[in-house]
Each structure stands twice: as C-alpha cells, then as structure tokens.
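Q: sequence and computational prediction follow.
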Amino acid sequence: MRQFGFWFPVIILLVVAGIFWATRDMMPLEVVRVLMTVSIGVAGILLLRRRGAPAMLGIILIVGALWVAQPGVLAGKGEVKMLPASKAAVEQATQQGKPVMLVFSADWCPFCRQLERETLTDGEVARLAQQFVVFRVDMTSSSLPPETAELAKKYGAEGLPTVAFVDSRGEWLQDLTLVGYEPPRAFAQRMRRVLQP
C-alpha cells in the first residue's frame, strides 16, 4: 500500500489544476494559465522520479504543462478585434454601410469575461466578426462618461454583457440584442441573422 503513496500529491496537484480551470472566469486568464502550468508541471516532475509507467505519465504531464503555458491556448481558436467605442466612430461605421456590433462590457462582470473568453474567441464567431465593425463599450466605471452613457441608453444596455447589432443600413436590430452570456454556436447564428440581406 505504501508504494502508492507517491500518487497522492500528484492527484492533489491535478485536482488543483482542474479547480483553476473551473474557476477561470473569476481570475485573469494569464493567472489561470500560470497556475495550471505550475500545478501540472510539478505533478509531472514528481512522477519523473519514478520508473516505468509513472515516469511516462510524468513526461506527458510536462508536455501538457508546456502546451498550457502557450499564450492563447486557454483562450480559444480565434479573436474578435474590438475597437474602443465612441459615438463618432459608431456613426462613421454605420454611414459606411457596414454592420456594427457593440459589446457593452465591464471588467468586474463575470458573464462579460465569460462571453469574451469563450464566445468571442471561438473560431467561427471570429470569422463572422470580420464582416462587422466591432466596438467594445467599457462600462467598468461606476460613473460613466456622458458619451458612454448615451450609447448604453441608445442601444438598451441595461444589463451586462449586452451585445447590440446595427445592420448595414444603420438600423439597430433590437430583436437581436443579446443581454447576458450566450455560447459560441448560438451567438454565431445570431450574427448570421444580422448579415442576412
């Protein structure tokens, strides 16, 4: 029985890495990446001290830790490039006949972070977003600048996150406005509806 005692710290470290992954919306993604890399890497190093199958598993865990350490691995497959929002920039984009997506978000909002990490990093969502001018409207401050408050009022951003769509004719598509989190597949369908003529 004593020979299996070396597994205990390894299992604890892997459970800790899993906890970091499960709570990734509560901390910055870079912190999660570092903590997961360290947990998985140390578990792998502990197993390397053994022979046979445990050592092989240790090598696999170390390779996994190096993979997790790469920027962007935990974030997803794509990236939606968001411009800082201003009334003039939004008006200019709508006058050019381009569809617009306004993402009303705040740093303190867990569902905003989840939307940005899981949905807006999805490959299909990122591909569709290339057909939009995408703005991030920062709602972090408790006292919003007048221009930000005006955009929030105009596009009905009463809860966070809110994603408002303006079609290529400059019309706000109120029925397609999203309030809250939405998984990538459903969000991509919403974007396709905006792009339909």
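A: In hand now; what should we look at?
Q: make it CA atoms for all contacts and neighbour counts henceforth
A: Fine.
Q: three-state assignment of Leu144?
A: Secondary structure assignment for Leu144 (DSSP: H, G, I helix; E, B strand; the rest coil): coil.
Q: outside of the helix or strand containing Trp67, which residues touch it?
A: Using DSSP states H and E, Trp67 sits within helix 53-68. The contact list for helix 53-68, computed with CA atoms under 8 Å, 6 or more residues apart in numbering, reads 33, 36-38, 40-41, 43-49, 73-74.
Q: mind redoing it with 6 Å?
A: Contacts to helix 53-68, defined as CA atoms under 6 Å, 6 or more residues apart in numbering, come from residues Thr37, Ile40, Gly41, Gly44, Leu47, Leu48.
Q: second structure for comparison follows:
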Amino acid sequence: MRDGRVIGSVVMVFLVASLSIIAPGCVKEKASSETVGTWYTSYDEALNLSAESGKPVMIYFWADWCPVCTNYSHETLSDPVVVKTLGEDFVLLSIDLDNNEQKGVAGMYGVRYPPATVFVDSNGNVLMGWYGYVPPEMLIPILHNVSAMET
C-alpha cells in the first residue's frame, strides 16, 4: 500500500512540473506596452545598487532558446502591476545563460536551466527562488513579501 502512495506522489509531482512547462505555451500572448525598468547585466553593479537603495535584487536567468522564458517575459514580466512593483521595489538583474561572462552567476546560485528567478539581498544571500513560469497573479504577492524582507 505504501508503494502505491509513493508512486502516486511521484506521478503528481511529474504532472505539476509538466503543467508548468506546457501550460504557458497554451496561453495566447498578450501585447503590452509596459516594460520593466532598468535591467542590469552586472552582478556587482546590481549588488552595489541594492546596498545603496536598500532594495533586494531580482535575478532573472533566461535564454533566447527557452520558450517558457519568452512566455514569462511577455506575460508576467510585462504585466502592468508587476512592472510597477518591480520598478519601485527591486534592483533588476538579467542573466543570459548563453552569455559566457554571465554564466558564473548561475553557478553561484546553482541555476542549471532557465527560466529561474532568484531574489537576493545586497550581500548576495538568497531570500527565495524558483524555476519555471509564474503567472502575474501569483508573482505579485511574492514580490510584496520579498520587498518587505530585510535586505
């Protein structure tokens, strides 16, 4: 009987993981004129700005060949409420996993594939993070919680 529960749990985890990959591709892309503020590409610069401003850093790990990254950028990171919150409360760091100069940052945080989102304080300590697509309605409360953390 215990084996059945273990197998059921494994199947459930697989289904949830599959949906996070497949579902965003099924959603129609929506155009948005909103864009998030300045995305930095220098880890050191982002941490320095975080220390100066007292804002946490949102690190977005992505790649051109990643369709989930495209959906996340077009749907979630272009949502007007997300754009406003990110612009006001975070230092934004964009890490292209195909850029050899930026790959070291992925290694520092154990990121192996895109998309990944990691929030860090001004010392680079992880506040929280995840892999995959998160819709705007789920990201907004996360942003409010992270921005309220001490950095």
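A: Yep, that arrived. Here the structure is a predicted model, which is why all the values come from computation and not from measurement.
Q: got a TM-score for the two of them?
A: With the length set by TM-score structural alignment, normalised by the length of the second structure, the two chains reach a TM-score of 0.70; 123 aligned residues with a CA RMSD of 2.4 Å.
Q: one step back: quick check, nearest of the contacts of helix 53-68 of the first structure to Gly159 of the first structure?
A: Lowest distance from Gly159 of the first structure to those (CA to CA) belongs to Thr37, with 34.7 Å.
Q: picking that back up, nearest to Arg127 of the first structure among the contacts of helix 53-68 of the first structure?
A: Lowest distance from Arg127 of the first structure to those (CA to CA) belongs to Thr37, with 29.3 Å.
Q: so what corresponds to Val134 of the first structure in the second structure?
A: Mapped onto the second structure by TM-score structural alignment, Val134 of the first structure lines up with Leu92.
Q: before we move on, what about Gln189 of the first structure?
A: In the second structure, the residue matched to Gln189 of the first structure (TM-score structural alignment) is Pro141.
Q: and that match, helix, strand or coil?
A: helix.
Q: just the contacts of helix 53-68 of the first structure: which are in helices?
A: The helices, defined by DSSP state H, take in Thr37, Ile40, Gly41, Gly44, Leu47, Leu48 from those.
Q: tell me which residue is most central in the first structure.
A: Arg117 (0.5 Å; CA atoms, centre = their mean).
Q: aligned partner of that residue in the second structure?
A: The alignment partner of Arg117 of the first structure in the second structure, by TM-score structural alignment, is His74.
Q: and Leu29 of the first structure, what's its match in the second structure?
A: Matched by TM-score structural alignment, Leu29 of the first structure corresponds to no residue in the second structure.
Q: now the strands for the second structure?
A: 39-40, 57-62, 91-96, 116-120, 126-131 (DSSP state E).
Q: residue range for the second one in the first structure?
A: So that's strand 57-62 of the second structure. Counting by TM-score structural alignment, strand 57-62 of the second structure pairs with residues 100-105 of the first structure.
Q: do the shortest one as well
A: Using TM-score structural alignment, the residues of the first structure aligned to strand 39-40 of the second structure are 83-84.
Q: check the fit of the matching stretch onto the second structure and give the mean distance.
A: Its aligned residues in the second structure lie a mean 2.7 Å from stretch 83-84 of the first structure after superposition (mean CA distance after the TM-score superposition for the first structure).
Q: residues in contact with that stretch?
A: With CA under 6 Å, 6+ apart as the test, stretch 83-84 of the first structure has contacts from Phe135, Arg136.
Q: go again using 8 Å as the cut-off
A: By CA under 8 Å, 6+ apart, stretch 83-84 of the first structure touches Val134, Phe135, Arg136, Val137, Asp138.
Q: out of the ones in helices among the contacts of helix 53-68 of the first structure, who's nearest Ala129 of the first structure?
A: Thr37 (31.0 Å).
Q: what's the burial count for that closest one?
A: 22 (other CA atoms under 10 Å).
Q: tell me the spacing between it and Arg113 of the first structure.
A: Distance, Thr37 of the first structure to Arg113 of the first structure, by CA to CA, to the nearest Å: 21 Å.
Q: same question, Pro183 of the first structure
A: In terms of CA to CA, Pro183 of the first structure sits 13 Å off from Arg113 of the first structure.
Q: of those two, who's got more company?
A: Set Pro183 of the first structure next to Arg113 and count neighbours by other CA under 10 Å: Arg113 wins out with 23 against 13.
Q: contacts only, for the more buried one.
A: Asp25, Asp107.
Q: 7 Å - rerun?
A: Contacts for Arg113 of the first structure (CA atoms under 7 Å, 6 or more residues apart in numbering) come out as Asp25.
Q: check Val36 of the second structure too.
A: Shown in contact with Val36 of the second structure (CA under 7 Å, 6+ apart): Leu77, Ser78, Val83, Leu86, Gly87.
Q: ok, now how distant is the closest residue to the third one other than its chain neighbours from Leu47 of the second structure?
A: This points to Val83 of the second structure. Distances taken as CA to CA, 6 or more residues apart in numbering place Val36 nearest to Val83 of the second structure, at 4.8 Å, with adjacent residues excluded. As judged by CA to CA, Val36 of the second structure and Leu47 of the second structure stand 18 Å apart.
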